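**Student:** Structure of the sequence below:
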Amino acid sequence: MSLPDTAKATHADTGQSGEASGLPCRAGAGFKPQHADAIFADAFRIGFLEVHAENYMGAGGHPHRILTRMRADFPLSIHGVGLSIGSPTGLDPQHLARLKVVTDRYQPEQVSEHLAWSTHESHFLNDLLPVPYDEATLDRVCDHIDQVQNTIDRRILLENPSTYLGFEASTMSETDFIRAIARRTGCGLLLDINNVHVSATNHGYSAGDYLAEFPLQSIEEIHLAGHAQDIDDCGLPLLIDSHDRPVDDLVWDLYEHVIAKLGPLPTLIEWDNEVPDWQVLKREALLADAILDRHTVRHLGLRHAS
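**Tutor:** Predicted coordinates:
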């Protein structure tokens, strides 16, 4: 069963509301419970909050009490990290059922997942691993996305991966693979710009060329994060998608390029490790908001001029 056409809107269908998929076209932040008091006490109101689905798959307790309170005041995005969309052994029906309970409970403005796999038989691997870009994997990923969307009765966004190796078996580019998924399943796309920079550096291609080939009009949310820098065994740069520091200047440049081309989009600041005080996350969000505001004015001017 496929989703109805009305559920397959893309960024091009957002109309005049200034919103895509219900999230405001502002900067949001990954929500950490230790920030709750600071968020409520701050006169600055973050655009939206995003949580990992797996942190709220229990039936109750303190995490749910806090998130219920936050949900009353802020738009919410739920981001999955454990569905294993690319798994060759199929989706875990219990995990998928738990995801449905979370989305039914909180009615988020957006739900997203990664183009990756993280399970093997009965084992869960605490990582987001790459998939080969070939027809068999494309069929499998599309089937899994259809299964997810039909189970939770809503569209999801699929996030581009950060990768450290490629598969000789791949027969298409990552951008062609992602474009085909969006076309076949009707899902939207979450563009993680840090992932673009990390992968481009690790594989030695141009991040700008990648973005030129990416199906930009299907993007409904953007992620920004920090990365760690290392050197591989050949002495070449190796970037790790660590989510433990501020957004890199080169990632900000790529972000401004995308926003200049498309106009404002909901933008999340991810910071999952070595989590700082709320004021540090707020500062990153304000940097993103400044870029969004600048291009909101520009795009409104272009609209009125036409």
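**Student:** Every contact and neighbour count from this point should use C-alpha atoms.
**Tutor:** Will do.
**Student:** Point to the residue nearest the middle of the protein.
**Tutor:** Geometric centre of the chain, nearest residue: L190, 4.3 Å, by Cα atoms, centre = their mean.
**Student:** What are the contacting residues of the helix or strand that residue falls within?
**Tutor:** Element membership for L190 (DSSP states H and E) is strand 188-192. With contact meaning Cα atoms under 8 Å, 6 or more residues apart in numbering, strand 188-192 is reached by 8, 10, 112, 155-161, 182, 218-224.
**Student:** Out of these, which sit inside helices?
**Tutor:** Among these, DSSP state H puts A182 in helices.
**Student:** List buried members of the contacts of strand 188-192 by neighbour count.
**Tutor:** Buried by 16 or more other Cα atoms under 10 Å: 8, 10, 112, 155-161, 182, 218-224, out of these.
**Student:** one more to put side by side:
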Amino acid sequence: MTKTDGTTILPVEAESTPRFPTYSVAGRAGTSFKPEHLAAIAADSGQQGFFEVHAENYMGAGGPPHRALERVRRDHPISLHGVCMSLGGPRPLDKEHLSRFKTLIERYEPALVSEHLAWSTHADTYLNDLLPLPYTGATLAYVCDHVDQMQAVIGRTILLENPSTYVLFADSSMNETDFIREISRRTGCGLLLDINNVFVSATNHGFSALEYLRDFPLSKVGEIHLAGHTEQEDDEGELLLIDSHDGPVADAVWRLYEIVIARGGPIPTLIEWDGKIPDWPVLRAEALAAQAILDGHAFRREASHVPG
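**Tutor:** Alright, predicted model coming up:
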């Protein structure tokens, strides 16, 4: 992996005896892991794909959260998803936070590691939100520096997630897909394509979600997110979508997902559900719906390569 200054990031040597089994997430659909589902997950003998956890929920040294996650990790791959690194902020990364993130990677050996293209800190305060940034040359430079730094410290290539946005910046000189493409080119990072975020932003700002996806560098995508959103009205009474993660995936987002999978193949897919948590069978059904789409397109691709 090459940094923007031309130097090389050397991977961290793997431990001789991994703590957990190695599982592939290729072509699999998974869900957010919620501790209240632990017993149901353990009792469920069906296909469960992989589980995503937010890194910041596990930065304590021990206790019930770690006992639950260790139990899940023994039998399943996990995706470690950061929400507070503030890669899009102008301030230097928090070295202590980055160190704790690295410790989690070493502890749980996740199959995927990801963060957001957003900022969430001001001075010494962590904000409970993922805030947008202007797409300018200056912003691009420090975002790439932050991605380089994160990847160098953790010894892993990360996946960078496209944001959901509710405002645009007048001083942006690049569109979002070009900005994301250039980050990946300069840093070597992969991408996490959140299709619900695309739909939310497209609806809020009046652009075409399909055109955005046609322009997105799909070859760099290592994971897809699907989630629910809610409808509100802005101050002018216009429709405003909120990336709320508190309900099922919308039909329009499923349709976009099928288009992406038809073009890009069976990319690992995660159902995010973080509020109004349903019973396990409801969440699992969403993942099984995604798995059916992944399997269907994988089958069609294999069939198209069978000699006649």
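**Student:** Pull up the gap between the residue nearest to the centre of the first structure and L224 of the first structure, please.
**Tutor:** Computed with Cα to Cα, to the nearest Å, the distance linking L190 of the first structure and L224 of the first structure is 11 Å.
**Student:** what's the answer for M57 of the first structure, then?
**Tutor:** Counting by Cα to Cα, the gap from M57 of the first structure to L224 of the first structure is 25 Å.
**Student:** for C187 of the first structure, same thing?
**Tutor:** C187 of the first structure is 21 Å from L224 of the first structure, by Cα to Cα.
**Student:** Start from the N-terminal end of the second structure and give the strands.
**Tutor:** For the second structure, strands defined by DSSP state E occupy the ranges 29-32, 51-54, 78-81, 112-116, 119-122, 125-131, 159-161, 190-194, 221-227, 230-233, 239-242, 269-272.
**Student:** Dump those to CSV, plus distance to R71 of the second structure.
**Tutor:** Output for these, formatted as CSV (distance: least, Cα to Cα, whole Å):
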stretch, distance to R71 of the second structure
strand 29-32, 15
strand 51-54, 12
strand 78-81, 12
strand 112-116, 18
strand 119-122, 31
strand 125-131, 29
strand 159-161, 25
strand 190-194, 26
strand 221-227, 23
strand 230-233, 33
strand 239-242, 33
strand 269-272, 20
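**Student:** out of those, nearest to P65 of the second structure?
**Tutor:** Counting by Cα to Cα, P65 of the second structure lies closest to strand 51-54 out of the strands of the second structure; the figure is 10.7 Å.
**Student:** Residue range in the first structure corresponding to that closest one, please.
**Tutor:** Mapped onto the first structure with TM-score structural alignment as the criterion, strand 51-54 of the second structure occupies residues 49-52.
**Student:** Then stretch 249-259 of the second structure?
**Tutor:** The alignment of stretch 249-259 of the second structure onto the first structure (TM-score structural alignment) spans residues 247-257.
**Student:** Aligned counterpart of E36 of the second structure in the first structure, please.
**Tutor:** Checking TM-score structural alignment: E36 of the second structure goes with Q34.
**Student:** Compute the number of surrounding residues for its match.
**Tutor:** For Q34 of the first structure, the neighbour count with other Cα atoms under 10 Å is 12.
**Student:** One more: the one 10 residues further on?
**Tutor:** Under the neighbour criterion other Cα under 10 Å, F44 of the first structure is assigned a count of 10.
**Student:** Relative to L67 of the first structure, how far out is it?
**Tutor:** 19 Å.
**Student:** Could you double-check that Y142 of the second structure lies in contact with P90?
**Tutor:** Yes - the pair Y142 of the second structure / P90 is scored as a contact, 6.7 Å apart, by Cα atoms under 8 Å.
**Student:** So what does F177 of the first structure match up with in the second structure?
**Tutor:** Taking TM-score structural alignment for the superposition, F177 of the first structure sits opposite F179 in the second structure.
**Student:** That match: what's its closest spatial neighbour, skipping adjacent residues?
**Tutor:** The shortest distance from F179 of the second structure to any non-neighbouring residue, by Cα to Cα, 6 or more residues apart in numbering, is to Y135 (6.5 Å).
**Student:** gap between the equivalent of that neighbour over in the first structure and A225 of the first structure?
**Tutor:** In the first structure, Y135 of the second structure lines up with Y133, judged by TM-score structural alignment. Counting by Cα to Cα, the gap from Y133 of the first structure to A225 of the first structure is 25 Å.
**Student:** Those two: who's more crowded?
**Tutor:** Ranked by neighbour count (other Cα under 10 Å), Y133 of the first structure and A225 place A225 first, with 24 against 21.
**Student:** quick one: the residue mapped onto that one from the second structure and H76 of the second structure, what's the gap?
**Tutor:** Counting by TM-score structural alignment, A225 of the first structure corresponds to A227 in the second structure. Look at A227 of the second structure and H76 of the second structure: by Cα to Cα, they are 21 Å apart.
**Student:** Report the contact partners of L127 of the second structure.
**Tutor:** Contacts of L127 of the second structure by Cα under 8 Å, 6+ apart are 120-121.
**Student:** roughly how far apart are it and H81 of the second structure?
**Tutor:** Using Cα to Cα, L127 of the second structure is found at 17 Å from H81 of the second structure.
**Student:** How about L283 of the second structure?
**Tutor:** 18 Å.
**Student:** Equivalent analysis for G206 of the second structure, please.
**Tutor:** Separation of G206 of the second structure from H81 of the second structure (Cα to Cα): 29 Å.
**Student:** Compare these two (neighbour count), which wins?
**Tutor:** The neighbour count for G206 of the second structure versus H81, taken as other Cα under 10 Å, is higher for H81 (22 against 9).
**Student:** Quote the end-to-end distance of stretch 171-190 of the first structure.
**Tutor:** Start-to-end span of stretch 171-190 of the first structure (Cα to Cα) is 23 Å.
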